[in-house]
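Trainee: coordinates for the following, if possible.
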Amino acid sequence: MSVTHTGVTAAPAELEPCGQPHHPDCGIRDVLDRVGDKWSVLVIVELANGARRFRQLQRAIDGISQRMLTLTVRRLERDGLVLRTVYPTVPAQVDYRLTETGASLTHLVKALADWSLEHRDTIAHARQAYDAQHPDNEIR
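Mentor: Okay, here's the model as predicted:
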């Protein structure tokens, strides 16, 4: 990867590819980083089933901390994938739902989640075999 490429992708995100032949993924990486991170995928999968309150999301997504869930839904909201609605009650109720753009991702994200479930045992066995053959390797 060239120094120029790193500089371009490290800059504030522009969603249109820059079109330069030596780094055609400019703009794409930023979006894929968001929709491809593990917490975003799990939030999108959960919200594909309908609107959820914060605690419902947190209970449904094993291992996510309150802070990480807050950051994830804020980032997804910023990207226009999740809509946050605050209801004027005491205490205030907040729910999250997918926007039309977010909903358009669900078939892709669910397919990835389904694939992961279907192949997790095969991948676990492959990892065990690799680790047995390469005991000094620190890739984990």
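Trainee: only C-alpha atoms for contact and neighbour calcs from this point on.
Mentor: Fine.
Trainee: show residues contacting stretch 68-76.
Mentor: Applying C-alpha atoms under 8 Å, 6 or more residues apart in numbering, the contact partners of stretch 68-76 are 34, 39-40, 43, 58, 82.
Trainee: could you also give me the structure for this next sequence, so I can compare it with the first?
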Amino acid sequence: MTTKDDFEARCPSFQAAIELVGRRWNGAILMAAQDGARRYSEFLAAVPGISERVLAQRLRELDAAQVLVREVQPTTPVQITYTMTERGKELALAVQPLIAWGERWLGRGSEQHDG
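Mentor: Just a heads-up that it's a prediction; the model follows:
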């Protein structure tokens, strides 16, 4: 049985994780990174419907959260790549069961209720 102390200790961490993954577009960006997207243009192509401004903002947020790491390549022209950190890889693994649940219970053609 979960005690009040257990709940209070876990709730902020759980809430922070859900907010990070649940922020609009972050899940799609995370999946694109897992599928090999590294450059801004690759993320833009992999996440249909996202605006350039929002993509730039979300990439900065995921970099700040240490889910992705932004690397500047000193080439001409300068190339910027984003790669998943260990934290990001672990987050992507943690999200897989949620994706499976969504496909089963919320995907097209699925039943929207138990029964």
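Trainee: from the contacts of stretch 68-76 of the first structure, which land in strands?
Mentor: Val82 (DSSP state E).
Trainee: in a markdown table, list the contacts of stretch 68-76 of the first structure along with distance to Ile123 of the first structure and neighbour count.
Mentor: Output for the contacts of stretch 68-76 of the first structure, formatted as a markdown table (distance: C-alpha to C-alpha, whole Å; neighbours: other C-alpha atoms under 10 Å):
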| residue | distance to Ile123 of the first structure | neighbour count |
| --- | --- | --- |
| Arg34 | 24 | 16 |
| Trp39 | 20 | 19 |
| Ser40 | 22 | 20 |
| Val43 | 23 | 24 |
| Gln58 | 27 | 18 |
| Val82 | 31 | 25 |
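Trainee: quick one, helices of the first structure?
Mentor: With DSSP state H as the criterion, the first structure has helices at 3-10, 28-36, 38-47, 54-60, 66-78, 100-103, 106-133.
Trainee: which position in the first structure aligns with Glu61 of the second structure?
Mentor: Using TM-score structural alignment to pair residues, one finds that Glu61 of the second structure aligns to Arg75 in the first structure.
Trainee: and its match, how far is that from Leu117 of the first structure?
Mentor: 26 Å (C-alpha to C-alpha, to the nearest Å).
Trainee: these two: which is more packed in?
Mentor: Arg75 (16 against 10; other C-alpha atoms under 10 Å).
Trainee: from Leu69 of the first structure, how far out is that one?
Mentor: Arg75 of the first structure is 10 Å from Leu69 of the first structure, by C-alpha to C-alpha.
Trainee: try Asp25 of the first structure
Mentor: From Asp25 of the first structure to Leu69 of the first structure the distance is 28 Å (C-alpha to C-alpha).
Trainee: more neighbours, the two?
Mentor: The residue with more neighbours, out of Asp25 of the first structure and Leu69, is Leu69; 19 against 16, by other C-alpha under 10 Å.
Trainee: just give me the match in the second structure for Val94 of the first structure.
Mentor: Per TM-score structural alignment, Val94 of the first structure is aligned with Ile80.
Trainee: next one: Ala113 of the first structure
Mentor: Counting by TM-score structural alignment, the partner of Ala113 of the first structure is Ile99.
Trainee: tally of neighbours for its match?
Mentor: By the criterion of other C-alpha under 10 Å, Ile99 of the second structure has 14 neighbours.
Trainee: what distance do you get for it to Gly27 of the second structure?
Mentor: 10 Å.
Trainee: same thing with Ile50 of the second structure?
Mentor: From Ile50 of the second structure to Gly27 of the second structure the distance is 12 Å (C-alpha to C-alpha).
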